[in-house]
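Asks: below is the sequence, then the predicted model.
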Amino acid sequence: MSDLIDDDASGVNAPEFTVTELSGAVKRLIEGEFSHVRIRGEVGRVSMPRSGHMYLDLKDDRSVISGVIWKGVAGRLATLPEEGMEVIATGRLTTFPGQSKYQIVIEDIKPAGAGALMAMLEKRKAALAAEGLFDATRKQELPYLPEVIGVVTSPSGAVIRDILHRLRDRFPRKVLIWPVAVQGTACAAEVANAIRGFNAMTTGGAMPRPDLIIVARGGGSIEDLWGFNEEVVVRAAAESEIPLISAVGHETDTTLIDYAADMRAPTPTAAAELAVPVRMELLGWLETQSARLTRALTQGVGQRGQRLRDLSRALPRADALLDGPRQRLDGWGERLPQALTRSVQLRRVRLSDTSGALRPAMLRRGLEADKRRLSATAPRLPTGLQRVVDARREALGRRADRLSIAPLKADLKRKSDDLLRLSLRLSDAGGRQIDNWSKQIEALERLRETLGYKATLQRGYAVVRGDGDVVTSKKSAAQAASLEIEFADGRLTLGGKPPRKKPKDTPEQGSLL
């Protein structure tokens, strides 16, 4: 008996737990005691995997707590947490038995006051400025008189009414409104999509592409305007190929889109004033310029007329200009017969001198000398010709040896193969081109049939013609001498008569057509 008592170990009666049981008990204890807590701290590491959930750390100077924001909650947050931001998180504590750790499941998270928002805003502003999104060299000039103005704002607020009223007073233009939410969680995505949507429009399309974009919103707190501080909105404004005016808030309100926009307006009404000039001022300026042009032309013509009159008085008389040439002509006319007689005499003397040297005896001597020279040269001509022919024949023989028929045949076969290959390619390309043209013609024919009025007749409509012209009213049908109705399966002609005047007491009946 004493041996049994001595073998007892301390703590034998303590209960035994499995690891899962102990982890579950700790989990129930923590979740029961801390089912709803609010924590103030600084956001540390932040990560968002493809699942859409957000994982982060909340820390102070001595401790760190892991946190998780599920995808559905993250999508509803007005401001997403960023590293270094001081926040107040609301949620419940729970454990993660797989790693023996506890964490807070965050149901709501907000910046800890306006100071935290401003700190995050300054940090984001510095990062975007470092990328060059706010550089003045990126900004575009506003068009002087845009044909179409795109407005990104709420369609139900007073902002759009102020803009339209101001545009109507200054210079009426076409306005395209892209309705968006101007505050809340959906604001940033909708504004960015609207800016990119306007830029994606094609010039000359069914919906005209704006020449200028105005992003407008009324005043509000920093939380209300926070959507226009989001990075997606700033990048969309900086990437816009269409000049953009930012008119967010009042004159004292500043958001990051103001730095990325090509022009900042203090109010939405001021944005409308920047967008278009005053029509009446332009008309007045045009009338002033027209009057100045008329005065300038009148003065110019008058000055040139006076100058012409001054110059004409300085010119000599026409008779005085012709006196000298007339006298010279008379003198030359008197000297001309003598000069002609002397010239003929001089030419007669030169002809006599030249003909004296051409005597028959001299010509015969020259002819006999040429005959002797030809007789001496003739015997040597056959020998010289034979030597030239032999040399040419020898050179031709050397060249004929180099012209073998085999290379010529190989080259001819190679070029024949190339010609055949090119002919086949040309035939295939021509066939494909003809097929494409045929398909295009068939598509155009189907489109013509679809857009033509024949397709409308197939749906039960009819075309009424009166005296050869299409009738579109009861009065025109009543005045026509004959009517022709075209249905899908043919035409029906009705003989008409001039309408008779109805008695005043007879009630008007509707036409059968």
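Replies: Received the coordinates, thanks. Numbering: from 1, shown residues only.

Asks: from now on I want contacts and neighbour counts done on CA atoms only, so please keep to that.
Replies: Fine.

Asks: tell me the contacts of residue 81?
Replies: Shown in contact with residue 81 (C-alpha atoms under 8 Å, 6 or more residues apart in numbering): 43, 46, 87, 109, 110, 111.

Asks: now it, what's its secondary structure?
Replies: Following DSSP: H, G, I helix; E, B strand; the rest coil, residue 81 is assigned to coil.

Asks: what about the longest helix in the chain?
Replies: If you go by DSSP state H, the chain has its longest helix at helix 405-451.

Asks: after that one, which helix or strand is next?
Replies: Per DSSP states H and E, the first helix or strand lying C-terminal to helix 405-451 is helix 453-458.

Asks: that next one: which residues count as buried?
Replies: Using 16 or more other C-alpha atoms under 10 Å as the test for burial, helix 453-458 gives 454, 456.

Asks: run the chain-centre distance for it.
Replies: Helix 453-458 sits 38 Å away from the centroid of its parent chain (C-alpha atoms, centre = their mean, to the nearest Å).

Asks: one more: stretch 189-200?
Replies: Averaging C-alpha positions (C-alpha atoms, centre = their mean) puts stretch 189-200 16 Å from its chain's average.

Asks: show residues contacting it.
Replies: If you take C-alpha under 8 Å, 6+ apart as the criterion, stretch 189-200 is touched by 150, 152, 178, 180-182, 209-210, 213, 232-233, 236-237, 240-242.

Asks: before we move on, what about stretch 59-76?
Replies: With contact meaning C-alpha under 8 Å, 6+ apart, stretch 59-76 is reached by 41-44, 51-58, 80, 102-108, 185.

Asks: check stretch 270-277 too.
Replies: Residues outside stretch 270-277 that contact it (C-alpha under 8 Å, 6+ apart) are 142-146, 163-164, 166-167, 170-171, 212, 214, 245-247, 264-265.

Asks: among those residues, name the buried ones.
Replies: Burial by neighbour count, judged by 16+ other C-alpha under 10 Å, picks out 142, 163-164, 166-167, 170-171, 212, 214, 245-247, 264-265 from the contacts of stretch 270-277.

Asks: take the one below as the second:
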Amino acid sequence: MDDLIDDGPAPRGRNEAEYTVSEISGAVKRTLEGTFGRIRVRGEVGRIFRARSGHLYYDVKDDRNVLACTTWKGQISSLSVQPEEGMEVIVTGRLSGFGAQSKYNLNVDAMEVAGAGALMAMLEKRRTQLAAEGLFEASRKVPLPFLPNVIGVVTSPQGAVIRDILHRLSDRFPRNVLIWPVAVQGRACAPEVANAIRGFNALPPNGPIPRPDLLIVARGGGSIEDLWGFNEEAVVRATADSRIPLISAVGHETDTTLIDFASDHRAPTPTAAAERAVPVRSELIATVRALGQRQTRAADALVRARRQRLADLSRGLPRPEVLVQRPRTRVEALAGRLPLALTARVARARAEIAQLDRGLTLGERLGAARQRLSLLSGRLDLALQAQRRRDAARVSATAGAFDRLAARGFPQPRRDLDRLVRRLTPEALSRRALRDGDRLEAILRRLSVVATTRQSALTARLTALDRLRESLGYERTLERGFAVVWAGDRVVTDPAAARAARQVSLQFAGDGRVDAVTAGGTAPSRKRVAGAKDDDQGQLF
């Protein structure tokens, strides 16, 4: 140390050397850096502080002492692990002094976890913390699509993992695959994997780059240190926030990382992830064919069962002629009643027409209305005269009373009486009579219109009934070649009545009739036609 410090003049009367503060601080700094140089220190991470400038300040301690450590902003990315309070680590750096505060610290440029036990303890602590936030809840997980159209793979583009995934997808069911290359170990692993998951989720559904329907985060096996990037909090939070279903396939079946708890499905290997992502196309085709065959067999069986059921039901039905026997009998009965019904309807129509003919004509109705109007006018004149006499008597009586009131000093009733008398003048009564006459004339005109309309309606109805009578009359039937058998004034409708009548008359279309006798009667003399056979035909003539 004497070689490093330039001794000054000794004070008078004392043997100790005298130094300035900067000299002693510089000597201490040179001694620390020269004696220790680059060293490795093992301890537990204590207090951690990240400055606004980006520098990281923390303590490494044991059970008795504390060593202040500093990692500058540019050195943080080179650390294989990020310091966390309570983590047991081995830090590597250079020891130096800081004379401005009389402190010394270790500038750390490398850090590693001190043993697998410490890593597992830190992993369990982080898992408990994230689980308490609900990032591993089953309610956050979404079902995987049955057959995704686009699959996004987050892994390293080199190595056997991506080849195994692509080969397995091609064998089972070829799909479109988007690969996001990332580092799968080291300090760049966690931020790149988190950015890849968020990047896939940020793709628009209908953009130029198709958005994946399923994500696979894959990596091969390795030690816990190699897989540590998938235990980082950033990766776990990005996995939990992913809106796209995600399969984690990190390491081998025995390897477990925190991304497995946050993912929607955990596959033991990358190959198993590809198998879970898509079904087997050949198996689907076979299943569809089997279902089609089953559907065809079921349809055939259903048709056969329905056909047999129809045959069984048809055997229980009666014969068609039995089904139509009753309707046929009813139709024949109605056909026999139809001529009588038509005859009765024609008779009723004729009676209605006759009754209408016996009614008054329009002129007679108008004459009766005028006569009644004249009678009412005469009665109105008499009623007006009687009313006038009664009003005059009432006015005279009221005038006497009002005169008596006026004599006593009440002139108002007299003026009211004068107005009433003016209203009852002959001219006022005449105007009232004229108004009543105008009303009677209006009523008479309305009566004339109503009568004309009524007569037109009755005429149209009479015409329609006459057409109905002609269409329903038996004369139309005669024009089609039929004849009516009369026995006197009675119509014969059955053979027994014709034989009983003996002498009948046949009415044809037009006005002509032909007399005839029935079998058993005396037929009119006529010449036998040569060669004619004597059979039953023509026995009515």
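Replies: Looks like it arrived, so ask away. This one's a predicted model, so the numbers in the text were calculated from it and none came from an experiment.

Asks: circling back: where does the longest helix of structure 1 end up in structure 2?
Replies: Counting by TM-score structural alignment, helix 405-451 of structure 1 falls onto no part of structure 2.

Asks: packing partners for that helix?
Replies: Taking 3 or more C-alpha pairs under 8 Å, 6 or more residues apart in numbering; DSSP states H and E as the contact definition, helix 405-451 of structure 1 has no neighbouring helices or strands.

Asks: inside helices: which ones of the contacts of stretch 189-200 of structure 1?
Replies: Members of the contacts of stretch 189-200 of structure 1 lying in helices (criterion: DSSP H): 232, 233, 236, 237.

Asks: what about the strands in structure 2?
Replies: All strands of structure 2, identified by DSSP state E, fall at 38-50, 56-61, 66-71, 88-98, 103-113, 150-155, 176-181, 214-219, 246-250, 265-266, 484-487, 490-491, 503-507, 513-517.

Asks: among the ones you listed, which is the most enclosed?
Replies: A comparison of the strands of structure 2 by mean neighbour count, using mean count of other C-alpha atoms under 10 Å, puts strand 246-250 on top with a mean of 29.

Asks: what's the offset of that one from the middle of its chain?
Replies: 38 Å.

Asks: the inter-axis angle of that strand versus strand 150-155?
Replies: Angle, strand 246-250 of structure 2 to strand 150-155, by axes from the mean of the first three to the mean of the last three C-alpha atoms, to 10 degrees: 30 degrees.

Asks: kindly name the residues of structure 1 that line up with stretch 259-275 of structure 2.
Replies: Per TM-score structural alignment, the counterpart of stretch 259-275 of structure 2 in structure 1 is residues 257-273.

Asks: and residue 317 of structure 2, what pairs with it in structure 1?
Replies: Using TM-score structural alignment, the equivalent of residue 317 of structure 2 in structure 1 is residue 315.

Asks: what separation is there between that match and residue 308 of structure 1?
Replies: Look at residue 315 of structure 1 and residue 308 of structure 1: by C-alpha to C-alpha, to the nearest Å, they are 11 Å apart.

Asks: please name the residues that touch the residue nearest to residue 484 of structure 2 when sequence neighbours are not counted.
Replies: Distance criterion C-alpha to C-alpha, 6 or more residues apart in numbering; nearest residue to residue 484 of structure 2, sequence neighbours excluded, is residue 507 at 5.0 Å. By C-alpha under 8 Å, 6+ apart, the contact list for residue 507 of structure 2 reads 483, 484, 485, 486, 513, 514.

Asks: now do 10 Å
Replies: Residue 507 of structure 2 is in contact with 475, 478, 482, 483, 484, 485, 486, 513, 514, 515, counting by C-alpha atoms under 10 Å, 6 or more residues apart in numbering.

Asks: now swap in residue 259 of structure 1 and tell me
Replies: By C-alpha under 10 Å, 6+ apart, residue 259 of structure 1 lies in contact with 125, 128, 129, 133, 134, 135, 136, 139, 234, 237, 238, 246.

Asks: so how many other residues sit close to the aligned partner of the fifth one in structure 2?
Replies: Yep, that's residue 134 of structure 1 we're talking about. Under the alignment (TM-score structural alignment), residue 134 of structure 1 pairs with residue 136 in structure 2. Neighbours of residue 136 of structure 2 under the rule other C-alpha atoms under 10 Å: 22.

Asks: I'd say residue 136 of structure 2 and residue 265 touch.
Replies: No: applying C-alpha atoms under 10 Å as the test, residue 136 of structure 2 and residue 265 come out as separate, 11.5 Å apart.

Asks: what's the nearest residue to residue 266 of structure 1 if we skip its chain neighbours?
Replies: Excluding the flanking residues, the one nearest residue 266 of structure 1 by C-alpha to C-alpha, 6+ apart is residue 251, at 4.2 Å.

Asks: that neighbour and residue 220 touch, don't they?
Replies: No: here residue 251 of structure 1 lies out of contact with residue 220, judged by C-alpha under 10 Å, at a distance of 11.4 Å.

Asks: in the stretch 251-400 of structure 2, which spans are helices?
Replies: Ranges of helices in the stretch 251-400 of structure 2, per DSSP state H, counting those that start in this stretch, are 258-262, 270-277, 281-316, 320-358, 362-407.
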